[in-house]
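> sequence unknown, structure follows:
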């Protein structure tokens, strides 16, 4: 068993009380402190209390569904969200990522897999030392995980930040989809996996175009993506 140095607070949102009890027992044995809620409105209220290191959120909930909950809590949460989706429901996965989820696990899943994904998310969220990275009018602070374009702060999900950081670190170079998935999302791509494309669309939308109107991030067909360095 891997023991974390600090007990991390997990908000578990799922209407299946038996599953919550099972996951609570397993996560607690792995060093996490779990709070379970079973409906959307209660989840929104508990999330607003703050102090969470991560949220595990099921799509199917009574009251407000998982997507409604995600839209309500994500802007002020300050923690990664791991969504639980029905196996084979790609539309749920894509919508969750577009709304700001940081990763997903298809149900039914083993507690061991869930903990592994959760740990990977938390590792990627740890602040890293170092000065801000700057390319043109974009500034990316690895310590505070803050991104600014000009004088405007850009709100990114954890996954979006990790992907953009890789591109900015290698500005002017092509970064492969496989590398983006493994280092930015913490796991390799599967067959017909569109997570990278989904995240890139969101990043582009949030950053907007360069001052001269050209794209900041270019798709290099068959290779990957490049954050364009100008001047």
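Thanks, I have the structure now. Predicted, not measured: the structure shown is a model, and the values here were computed from it.
> for the rest of this, base every contact and every neighbour count on C-alpha atoms.
OK.
> can you tell me the SS state at residue 25?
With DSSP: H, G, I helix; E, B strand; the rest coil as the basis, residue 25 sits in helix.
> give me the neighbour count for it.
Counted by other C-alpha atoms under 10 Å, the residues lying close to residue 25 total 15.
> equivalent analysis for residue 144, please.
Using other C-alpha under 10 Å: residue 144 sits among 13 other residues.
> repeat for residue 5
Neighbouring residues of residue 5 were enumerated by other C-alpha under 10 Å; the total is 7.
> go on, the one 3 residues further on?
For residue 8, the count of nearby residues is 17 (other C-alpha under 10 Å).
> identify the residues contacting it.
With contact set as C-alpha atoms under 8 Å, 6 or more residues apart in numbering, residue 8 has these partners: 31-33, 52-53.
> can you check residue 32 too?
Going by C-alpha under 8 Å, 6+ apart, residue 32 touches 7-10.
> going by neighbour count, which of the residues you listed comes out on top?
residue 10 (23 neighbours).
> from residue 138, how far off is it?
The gap separating residue 10 from residue 138 is 33 Å, by C-alpha to C-alpha, to the nearest Å.
> what do you get for residue 123?
25 Å.
> who has more neighbours, those two?
Neighbour tally, residue 123 and residue 138, criterion other C-alpha under 10 Å: the higher count belongs to residue 138, 20 against 11.
> show me the contacts for the residue nearest in space to the middle of the chain.
The centroid of the chain falls nearest to residue 102 when counting by C-alpha atoms, centre = their mean (1.7 Å). By C-alpha under 8 Å, 6+ apart, the residues touching residue 102 are 80-83, 121, 157-160.
> ranking by neighbours, what's the top pick from these?
Of the contacts of residue 102, with other C-alpha under 10 Å as the count, residue 81 tops at 29 neighbours.
> that residue: what's it in contact with?
For residue 81, the contact set (C-alpha under 8 Å, 6+ apart) comprises 54-57, 100-103.
> return the member of the residues you listed nearest to residue 168.
Nearest to residue 168 out of the contacts of residue 81 is residue 102 (C-alpha to C-alpha; 19.4 Å).
> the contacts of residue 32 in strands, which ones?
Counting by DSSP state E, the contacts of residue 32 place 8-10 in strands.
> any buried residues in the longest helix anywhere in the chain, and which?
Using DSSP state H, we find that the single longest helix of the chain is helix 111-125. Neighbour counts over helix 111-125 (16 or more other C-alpha atoms under 10 Å) mark 111, 114-115, 117-118, 121, 124-125 as buried.
> list the buried ones in the next helix or strand after that helix?
With elements assigned by DSSP states H and E, the helix or strand that comes after helix 111-125 is strand 133-135. If you call a residue buried by 16+ other C-alpha under 10 Å, then strand 133-135 has these buried ones: 134-135.
> okay, one more to line up with it:
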């Protein structure tokens, strides 16, 4: 797995601990970002779509449990919950919140990196299994796409859009979020641009599918919100 394409959001208000974690993740090729208070997390996740969160339980202004619960209303991004208390860790596990892992301070940064790698590998394997089941294959290194063995010719923007959707199946994204991901050079585009890409993707997926009924709404419009991949 190429970890250089993976971004870890470290939500931690202890600067020295956050810095050490960043250094260990950087040694493995990860990109990292640090947030030291609870109020900035949700907006940052919505805007930048990190691949995993290290989320401290006790944060200034908003605690980790509240953040986690709101995250799960719009995202399935993997989360590792961190706490400084053993009894708190037991309570978290007892709540069965669904976090991907739990760690207790003081912890070994090296072990945290290993745990994160294991989680991302599992998520990737699950994504590939789902991809195989759907018959949709996306090779980002070669920028090729096929559906049930039928090659699909996409523009670069269409490819980035479909690849992004495939990593977050069933997750709804606004047009602004999609534009931010597809056009990372901050060019000015309109909502109609995304709508046009979606229309073209739908048409090309239908043409490549042997069963057009199964792909007729593969990218669903969510009224007033945006789009999601529903294959």
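Right, received. Where do you want to start? This is a predicted model, so every value here is computed, not measured.
> where does the TM-score land?
Once superposed, the chains reach a TM-score of 0.52 (TM-score structural alignment, normalised by the length of structure 1), with 134 aligned residues with a C-alpha RMSD of 2.4 Å.
> looking at the contacts of residue 102 of structure 1, which are in helices?
121, 158-160.
> which residues in structure 1 form strands?
So, for structure 1 - with DSSP E - the strands run 8-13, 32-37, 54-58, 81-86, 103-107, 133-135, 138-141, 146-149, 152-154, 175-176, 217-220, 224-227.
> on that earlier part again, between the ones in helices among the contacts of residue 102 of structure 1, which is nearest residue 25 of structure 1?
The shortest approach to residue 25 of structure 1 among those belongs to residue 121, at 20.2 Å (C-alpha to C-alpha).
> so who does the aligned partner of residue 52 of structure 2 in structure 1 touch?
Aligned against structure 1 by TM-score structural alignment, residue 52 of structure 2 finds its counterpart in residue 54. By C-alpha under 8 Å, 6+ apart, the contact set of residue 54 of structure 1 is 9-11, 79-82, 118, 122.
> now do residue 79 of structure 1
52-55.
> could you measure from it over to residue 30 of structure 1?
19 Å.
> likewise residue 177 of structure 1?
Per C-alpha to C-alpha, residue 177 of structure 1 is found 32 Å from residue 30 of structure 1.
> same question for residue 94 of structure 1.
From residue 94 of structure 1 across to residue 30 of structure 1, the span is 29 Å (C-alpha to C-alpha).
> likewise residue 200 of structure 1?
Going from residue 200 of structure 1 to residue 30 of structure 1 by C-alpha to C-alpha gives 33 Å.
> do residue 62 of structure 1 as well
Here residue 62 of structure 1 is placed at a distance of 29 Å from residue 30 of structure 1 (C-alpha to C-alpha).
> same drill for the two, tell me which one is more crowded.
Ranked by neighbour count (other C-alpha under 10 Å), residue 62 of structure 1 and residue 30 place residue 30 first, with 16 against 13.
> which one is the corresponding residue of structure 1 for residue 116 of structure 2 nearest to, not counting chain neighbours?
The alignment partner of residue 116 of structure 2 in structure 1, by TM-score structural alignment, is residue 118. Nearest residue to residue 118 of structure 1 in three dimensions, chain neighbours excluded: residue 82, at 7.3 Å (C-alpha to C-alpha, 6 or more residues apart in numbering).
> what lines up with the one you found in structure 2?
In structure 2, residue 82 of structure 1 lands on residue 80 (TM-score structural alignment).
> OK, contacts around residue 35 of structure 1?
With C-alpha under 8 Å, 6+ apart, residue 35 of structure 1 has these contacts: 9-12, 24.
> where do the helices sit along structure 2?
Along structure 2, counting by DSSP H, helices occupy 15-27, 41-48, 64-71, 86-95, 109-134, 156-167, 175-182, 191-208.
> which one of these lies nearest to residue 226 of structure 2?
Among the helices of structure 2, the nearest to residue 226 of structure 2 by C-alpha to C-alpha is helix 175-182 (5.7 Å).
> for that closest one, grab the matching residue range in structure 1.
So helix 175-182 of structure 2 is aligned with nothing, judged by TM-score structural alignment.
> same for that helix, what does it pack against?
Counting contacts by 3 or more C-alpha pairs under 8 Å, 6 or more residues apart in numbering; DSSP states H and E, helix 175-182 of structure 2 is packed against helix 41-48, helix 156-167, helix 191-208.
> any figure for the gap between the closest residue to residue 229 of structure 2 other than its chain neighbours and residue 160 of structure 2?
Beyond its immediate neighbours in the sequence, the residue positioned closest to residue 229 of structure 2 (C-alpha to C-alpha, 6+ apart) is residue 219, lying 4.6 Å away. Remark: distance between residue 219 of structure 2 and residue 160 of structure 2 (C-alpha to C-alpha) = 14 Å.
> do the same with residue 192 of structure 2
Distance from residue 192 of structure 2 to residue 160 of structure 2, by C-alpha to C-alpha: 17 Å.
> to which residue of structure 2 is residue 31 of structure 1 aligned?
Match for residue 31 of structure 1 (TM-score structural alignment): residue 29.
> against residue 166 of structure 1, how distant is the residue nearest to residue 118 of structure 1?
21 Å.
> re earlier: may I see the buried residues of helix 111-125 of structure 1 arranged in JSON lines, with distance to residue 195 of structure 1 as well?
Shown next, in JSON lines, are these (distance: C-alpha to C-alpha, whole Å):
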{"residue": "111", "distance to residue 195 of structure 1": "23"}
{"residue": "114", "distance to residue 195 of structure 1": "18"}
{"residue": "115", "distance to residue 195 of structure 1": "21"}
{"residue": "117", "distance to residue 195 of structure 1": "15"}
{"residue": "118", "distance to residue 195 of structure 1": "18"}
{"residue": "121", "distance to residue 195 of structure 1": "15"}
{"residue": "124", "distance to residue 195 of structure 1": "17"}
{"residue": "125", "distance to residue 195 of structure 1": "19"}
